[in-house]
Each structure stands twice: as C-alpha cells, then as structure tokens.
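Participant: The following comprises the amino acid sequence and a computationally predicted model.
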Amino acid sequence: MQEPKYKRVVLKISGEALAGEKEFGIDQDVINSIADEIKEIRECGIDVAVVVGGGNIWRGRNSPQMDRATADYMGMLATVINALALQDALEKRNIETRVQTAIEMKEIAEPYIRRRAMRHLEKGRVVIFAAGTGNPFFSTDTAAALRAAEIEADVILLAKKVDGVYDSDPMKNPNAQKFDSLEYIDILNRGLGVMDSTATSLCMDNKIPIIVFGINKAGNIKKAALGENIGTFVKGG
C-alpha cells in the first residue's frame, strides 16, 4: 500500500458537486462514490474531516430580494441536509461518522466543539462539519479553512467540478490554461476564484496548502489525499 503523504485532511465538497449532472438536489450515485473514496482514505490511515457546501439546494447570494443574513442562514441549513446524506452513505459502509454543526440542532447533530472533533478524528471517525461557520456573510470555503486550522489539518482537498485552477473559465474559454501550482498571493492578486479572499487569506496565514482537483473522475479524492500529483497545488512562496 502506498504511504500517504498526509496524516489529516479536510475534504471540501461543493454543493454543486453533490448534485452531479443535475442542477438541483442530491445525486445519490455521487454521494455513494464520495463515500466509497472516503472509506478507502480511512483504510490508508488518514484522518478525514469533511466540509460540505449547500449550493445544490440553496445559495444565499443568489437571492437579491431577500435579506442577505436570512438567505445565508437558509444556505447553512442546506449544508446540514447534505451532511446528513453523506453521513448516511458512510455509515452504510461501516464508517463511524459524526456530523457537527456550527448552529446548534442537537436532535440531529452534535454542536461544533473543537476538542470533541479532535477526539473523534483520533478515534478514526469521519467528522462532517456543517452549517458553515455559523455566521452569515462567510462562505463554506472560509469554514473549510477555519476548521482546517482548528483541527491542525495538513492540507485542504478542494473538490470541484473542474480539474484544477485555470487562468479563465474553462467552461467558457476552450483555450484556458491550467496551473500546476500557485501561491496564495497569486490567487488574491489575480482573482482566480479558487476560494474567496477570506478563505485564501486564512490558509495563507496558517500555511495550509490546498489541492484543487476535479471530483468527477473516480479515484481523484484518494489520489489527492495520498499526495499524488493531481489538479493544482496551492501553497506559500
């Protein structure tokens, strides 16, 4: 078995990725595929924490007529739905899983407590962080960066629909050029849209590398977790 490069990872999965080829909702085949790969990562001895987005159900900033804070709270609830779906898929594969939410809803999940999350990871459980940071105006990318710093993760695995970071939108520009590696400051200066500026700055300040890769190809999550050359690697200078 290949020796993993990282001991503890935060896997950030966008809500859009969970929708698969649909534009809305949860694609159970995608959830099952992600759960299979997380199981493989755990079997390699890697601690896994997951941050899920909610864009497949609700995205606050797409509702200009609604109060932004209210819309963002609705988006946080959408991430909880996704987290519970992923937890169910993992537990069907006999992977012990805990969902922790930044907004307390004790009937369905634990409240986020850093020490408890660390203890779960030490016991080999997968921890899914839901409800973002618990605050409006912050994205789930920022939640991923914050949780990665708090649990002392070695890397953030940023799973997207595209297979890395490009100099322009590859969906619109067939001549877009992919970057093999970048520095945090390049993302900020060039507005490349890998993560929002708050999340990128958090990673830069805490020296947390980011691997941006495509989730659509089976095996990519495991490859990224093992440290194989995949997607775009983001780090400091």
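Facilitator: That came through, no problem. The model shown is predicted, which means the values in this text are computed figures rather than measured ones. Numbering: from 1, shown residues only.

Participant: switch to C-alpha atoms for all contacts and neighbour counts from now on
Facilitator: Will do.

Participant: thinking Leu18 is in contact with Asn32, fair?
Facilitator: No: judged on Cα atoms under 8 Å, Leu18 makes no contact with Asn32 at a distance of 10.1 Å.

Participant: quick one: which of those two has more around it?
Facilitator: The residue with more neighbours, out of Leu18 and Asn32, is Leu18; 30 against 18, by other Cα atoms under 10 Å.

Participant: For Thr101, see how far away the more buried one is.
Facilitator: Taking Cα to Cα, to the nearest Å as the measure, Leu18 falls 19 Å from Thr101.

Participant: Strands of the chain, start to end?
Facilitator: Ranges of strands within the chain are 8-13, 47-52, 97-101, 110-111, 126-130, 155-160, 165-166, 178-179, 181-183, 210-214, 232-235, based on DSSP state E.

Participant: Check it against this one:
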Amino acid sequence: MTRSAPQSYRRVMLKISGEALMGDQGFGLHPPTVQRIAQEVKAVHDDGVEVCMVIGGGNIFRGLSGSAQGMERTTADYMGMLATVMNALGMQSALEQLGIHTRVISAIPMDQVCEPYIRRRAVRHLEKKRVCIFAAGTGNPYFT
C-alpha cells in the first residue's frame, strides 16, 4: 500500500465483513486474503495511526439465517457472535506474524481466549500502539 498524502487521522476503526475474509471460497477463512488485509493494516499502523478493527462473522455463521431456518433466535445470534471471535483470532494471528502487537477484545467474556471489553483498557492498548480487534458485537442478541 503506497501512501501519497500525509496522515490525517490519529485513530481509525476498520470494519471488515466476515464475507471479505473468505476470498473466493464459499465459506470460512481464506488465509491469503486474511494475510493481505493484515499487511494493509500493518501499513497504516506503521504510519503511526492507532487502529481498531471490527470483524464480522458472516463467513462462518449468520444468526438471522439460522433463525430463519427454525433455530431459536437468541441461540442463533450468539452463534454469530462466536463466529466473529473466531475471525478476530484469525486476524490476530496474521497481524502478529507481521510483528504487530494486538488484542482481541470481546463483548462476551472469554478469559482464556480474549479480553473482556473495558473502554479504558481498550484506549490504553491503542495508546501503546496495539491493534484492537473487537469481537462479539454488543454481546446482545437481536442486535446486528
């Protein structure tokens, strides 16, 4: 990624749909696509911009689709939130392979896997030049 203009933002939030992570596959993560996105994030990060990411889960599971097929809506929504955590972990791995320190921060507590969302802690991670990857949406069903 080449940058021709001076940096205009101190902090950015990048939303990546789950579907963007599957590349030309019909499902799941396409590692070359995840790596390409990670390299683009690294270029912005290396320019001194604080980066937050929100990653969707539609490449793995869509809560509304599960609900439409007869699954209980709350369960389907939670499954969709968990899919976002899986994608966030994949992106974390790709970024850390490039030498970028990251934190996956989830709206649903999963202490063994990622950090719980605490606003002040997230801001501190950004100030320490860590990329924050937010997962699990708001942690509430019926909200997309």
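Facilitator: Great, that's in hand. On a predicted model such as this, the values are computed, not experimentally measured, just so you know.

Participant: What does the superposition give as a TM-score?
Facilitator: In this superposition the chains share a TM-score of 0.94, using TM-score structural alignment, normalised by the length of structure 2; 139 aligned residues with a Cα RMSD of 0.9 Å.

Participant: Give the buried residues for stretch 33-44 of structure 2.
Facilitator: Of all the residues in stretch 33-44 of structure 2, those buried under the rule 16 or more other Cα atoms under 10 Å are Val34, Gln35, Ile37, Ala38, Gln39, Val41, Lys42, Val44.

Participant: now do stretch 12-28 of structure 2
Facilitator: Under the neighbour-count criterion of 16+ other Cα under 10 Å, stretch 12-28 of structure 2 has Ser17, Gly18, Glu19, Ala20, Leu21, Met22, Gly23, Gly28 buried.

Participant: In structure 1, point out the residues matching it.
Facilitator: Aligning stretch 12-28 of structure 2 against structure 1 (TM-score structural alignment) gives residues 9-25.

Participant: Determine how far the last residue of the matching stretch lies from the first.
Facilitator: Start-to-end span of stretch 9-25 of structure 1 (Cα to Cα) is 26 Å.

Participant: average offset between the biggest helix by length in structure 1 and structure 2?
Facilitator: Using DSSP state H to define each element, structure 1 has its longest helix at helix 68-91. Once fitted to structure 2, helix 68-91 of structure 1 is off its aligned match by 0.4 Å on average (mean Cα distance after the TM-score superposition for structure 1).

Participant: Now that helix: buried residues?
Facilitator: Those would be 68, 71-84, 86-90, for helix 68-91 of structure 1 by 16+ other Cα under 10 Å.

Participant: can you give me the angle it makes with strand 8-13?
Facilitator: Angle of helix 68-91 of structure 1 versus strand 8-13, following axes from the mean of the first three to the mean of the last three Cα atoms, to 10 degrees, is 120 degrees.

Participant: what span of structure 2 lines up against helix 68-91 of structure 1?
Facilitator: Using TM-score structural alignment, helix 68-91 of structure 1 pairs with 73-96 in structure 2.

Participant: Then stretch 165-184 of structure 1?
Facilitator: Stretch 165-184 of structure 1 lines up with nothing in structure 2 when matched by TM-score structural alignment.

Participant: you'd agree Ile100 of structure 2 is up against Glu40?
Facilitator: No: assessed by Cα under 8 Å, Ile100 of structure 2 is found out of contact with Glu40, at 11.9 Å.

Participant: quick one: the closest residue to Gly58 of structure 2 other than its chain neighbours and Gly28 of structure 2, what's the gap?
Facilitator: With Cα to Cα, 6 or more residues apart in numbering as the criterion, Gly58 of structure 2 has its nearest non-adjacent residue at 4.7 Å, and that residue is Gly18. From Gly18 of structure 2 across to Gly28 of structure 2, the span is 8 Å (Cα to Cα).

Participant: Now the common contact residues for the two.
Facilitator: Common contact partners of Gly18 of structure 2 and Gly28 (Cα atoms under 8 Å, 6 or more residues apart in numbering): Asn59, Ile60.

Participant: tell me, how many neighbours does the aligned residue in structure 1 for Lys129 of structure 2 end up with?
Facilitator: Under the alignment (TM-score structural alignment), Lys129 of structure 2 pairs with Gly124 in structure 1. For Gly124 of structure 1, the count of nearby residues is 17 (other Cα under 10 Å).

Participant: what residues are up against the residue nearest to Gly58 of structure 2?
Facilitator: Residues in contact with Gly18 of structure 2 (Cα under 8 Å, 6+ apart) are Ile55, Gly56, Gly57, Gly58, Asn59, Ile60, Thr84, Asn87.

Participant: The fifth one touches Gly28, doesn't it?
Facilitator: Yes: taking Cα under 8 Å as the definition, Asn59 of structure 2 is a contact partner of Gly28 at 5.3 Å.

Participant: Residues in contact with both of the two, list them for me.
Facilitator: Between them, Asn59 of structure 2 and Gly28 share these contacting residues under Cα under 8 Å, 6+ apart: Leu21, Met22.
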